[in-house]
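Peer 1: Please work out how this folds:
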Amino acid sequence: MMQPASQGIAAAPPAAGRPAVCLPQGVALEPLLAELRRLSWGAADILRAYGRGVQPPYGFPLALSVDDGGEGPVSAADLAVNQWLLDGVAAAFPSAAWTLLSEETAKEQIRAGVPLDAEWLWILDPLDGTKDFLQGTGEYAVHLALLQRGEPVLGVVLLPELEELWFGLVGAGAEAPGLAWRENRAGERFAPALSPRRALGELVLVASRNHRDQRLEQLLQALALGDTRAVGSVGGKVATILRGDADLYISLSGKSAPKDWDMAAPEAVLRAAGGAFSHADGRPLSYNDGDVRQAGCLIASHGPSHRLLCEAAAVALATIDPGFVV
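Peer 2: Here you go, the predicted structure:
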């Protein structure tokens, strides 16, 4: 465990071994992390209030109308947290040379086939795991990711009900490893604890309750993994890998696919912790490329067994669904 802030250490990553994170001109890492903490815990308070049907903080109303969604706590929560995050980042860094994109603003910002003209891009998901939010499982998350030329540099995954705030500073290869940690509201920090499991037969899969089809079941049978855990939201799934409770997560797109805002922040934190996140053929995930869908067979893992997992999945899918682009 990292030394907690309550023992006299500021709630920021240790200076020793900290990766040199490239940021836009005029933006320093420590003020940025401080603002991300403030915004994240504020988002947690907003979401928990909507989830419990009580008055949200910061002046947000109990219900908001949505042209294409009706009224209710989910629509209100999405829009309130979206506004809180976008306004907060813009106000804290008014001259920063970055663009902000969220799930809620994508329809207005994105044209099919046309990447956004932005070297620096924030990709936000104010509420990942809407079904779990509705069902009251508590397994929902908030995602924030900063990208430079489509490559994740910094990721934040907030789990409001667990009061966990994960940060990831992505390194630039073996000579510049990344750094990931989680914080609680008290500012105590804890290092990731990726599991020591290696053989496919002992790996623990974390899967969705709401997005499973026959192809995925066939793939899992072919991989012959160990135990399976069901957790909502991509951020929540990746957090189970970071804690060592699970070893891998597989996203297998069908009629629909996850989007950039589902994957960017969890990928950043997992990679910063030493894990891996790629397509089954080894290709890296691609962001801001004119298509926000993250289609194919995507595998997130604790790292050491990643190549073996990808190879086995690619071989299995060639039989299960010939022609499927992994």
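Peer 1: switch to C-alpha atoms for all contacts and neighbour counts from now on
Peer 2: Fine.
Peer 1: The chain: strands as residue ranges?
Peer 2: 65-66, 70-71, 99-102, 120-128, 141-148, 151-159, 164-169, 179-183, 189-190, 205-207, 228-230, 248-252, 276-279, 297-301 (DSSP state E).
Peer 1: The longest helix seen in the chain: which residues count as buried?
Peer 2: Selection of the longest helix in the chain by residue count, based on DSSP state H, yields helix 29-52. Residues of helix 29-52 classed as buried: 33, 36-37, 39-51 (neighbour count, 16 or more other C-alpha atoms under 10 Å).
Peer 1: this one as well, want them side by side:
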Amino acid sequence: MPSSALLPAGVSMDGLLAELRRLSWGAADILRAYARGDQPPHGFPKALRVEDGGDGPVSAADLAVNRWLLDGLSSAFPDADWTLLSEETAKEQLTEGVPLEAEWLWILDPLDGTKDFLQGTGEYAVHLALVKGQRPVLGVVLLPEADELWIGVVGEAAWCEDRTGQRSPVRFSQRSDLSDLILVASRSHRDERLEALISALQLGGSRAVGSVGCKVATILRGETDLYISLSGRSAPKDWDMAAPEAVLLAAGGRFTHANLKELTYNTGDVRQAGCLIASHGKAHAALGECAARAMASIDPGFPV
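Peer 2: You can find the predicted model right below:
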């Protein structure tokens, strides 16, 4: 079993994983209910339609899962020496340019993939990441519609569970030549620069998937091999990347900037800007080198 040595004092790994399972499957039930227009469990109100003065199913689902996760972690571990941060609480908690004073920090995204949730593609996720300093040590990526709970303990192991607790292993593909690699890309966050970069890499193929968590899951299943995020002022945030990175790292993959610099969290800037590459790791250095070289021509001066 994964060790408790990397957790705050008084928190056991077995106890933490048990609570994360309970909270994750509870979040799945909440989100699936809102997605279908059903009455949500755990006492949360049914979503009002926007035209009736409500905020609609997306906002209702976001807020309900946010409250479910924050209350659950707070009540299960009242004395734990960690801080809780979520996408929904960030505006109240964060001051631009100032990191939170927390050695241990939970970074939560109660609903990653809002457009896919609204459009009914099923490609949305819940992210929970425990960060120490500026790096993730544990991550959970829940895919409610697929009934998949991906768990990663960095330096230890990563695996997938279903609702019964049945585990299945990570199955990275054996593809290693750049010309064979399959890219998983965003449907909505694509521009001419990204299209030019993908063309320059001369990969073996691509597919479009929603949430970052869902994208990384395709790498973990061996369906694809890499994901690229290319952005500047409008960029993914800490809560988009921390949990998927933790699971991928725990599985033996990599998630870095094109120059192979590590992603960092709780820096005072929640944007994860630049040219970011997540992969199964087999050709990561070559991918970074090729991407950095291509970006020097596509957009000179772009910080990779």
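Peer 1: With structure 2 overlaid, report how far the longest helix of structure 1 is off on average.
Peer 2: Superposed on structure 2, helix 29-52 of structure 1 shows a mean distance to its aligned partners of 0.2 Å (mean C-alpha distance after the TM-score superposition for structure 1).
Peer 1: what range in structure 2 matches that helix?
Peer 2: Under TM-score structural alignment, helix 29-52 of structure 1 corresponds to residues 13-36 of structure 2.
Peer 1: Pull the distance from the matching stretch to the chain's centre.
Peer 2: Stretch 13-36 of structure 2 has its C-alpha centroid displaced from the chain centroid by 15 Å (C-alpha atoms, centre = their mean, to the nearest Å).
Peer 1: Now do it: everything it contacts.
Peer 2: 2-4, 7, 39-42, 46-47, 57-58, 60-61, 64-65, 68-69, 72-73, 76, 117-118, 120, 126, 140, 142-145, 149, 163 (C-alpha atoms under 8 Å, 6 or more residues apart in numbering).
Peer 1: how far away is the nearest residue to Ala230 of structure 1 once chain neighbours are set aside from Val231 of structure 1?
Peer 2: Excluding its sequence neighbours, the residue lying closest to Ala230 of structure 1 (C-alpha to C-alpha, 6 or more residues apart in numbering) is Ala207, at 4.9 Å. For Ala207 of structure 1, the distance to Val231 of structure 1 equals 6 Å [C-alpha to C-alpha, to the nearest Å].
Peer 1: can you check Trp166 of structure 1 too?
Peer 2: Remark: distance between Trp166 of structure 1 and Val231 of structure 1 (C-alpha to C-alpha) = 17 Å.
Peer 1: Looking at these two, which has the bigger crowd around it?
Peer 2: The neighbour comparison of Trp166 of structure 1 against Val231 (other C-alpha atoms under 10 Å) goes to Trp166, with 28 against 23.
Peer 1: Thr240 of structure 1 maps to what in structure 2?
Peer 2: Match for Thr240 of structure 1 (TM-score structural alignment): Thr218.
Peer 1: got the contact list for that match?
Peer 2: Taking C-alpha under 8 Å, 6+ apart, we find Thr218 of structure 2 in contact with Val184, Thr224, Asp225.
Peer 1: One more: Ala264 of structure 1?
Peer 2: Contacts of Ala264 of structure 1 by C-alpha under 8 Å, 6+ apart are Ile123, His143, Leu144, Ala145, Pro152, Gly155, Tyr287.
Peer 1: circling back to that earlier point, what is in contact with Ala207 and Val231 of structure 1 at once?
Peer 2: By C-alpha under 8 Å, 6+ apart, Ala207 of structure 1 and Val231 have these common neighbours: Lys237.
Peer 1: Setting aside sequence neighbours, what's the nearest residue to the counterpart of Asp291 of structure 1 in structure 2?
Peer 2: When structure 2 is aligned by TM-score structural alignment, Asp291 of structure 1 is paired with Asp269. Once flanking residues are discounted, Asp269 of structure 2 sits nearest to Gly97: 5.8 Å by C-alpha to C-alpha, 6+ apart.
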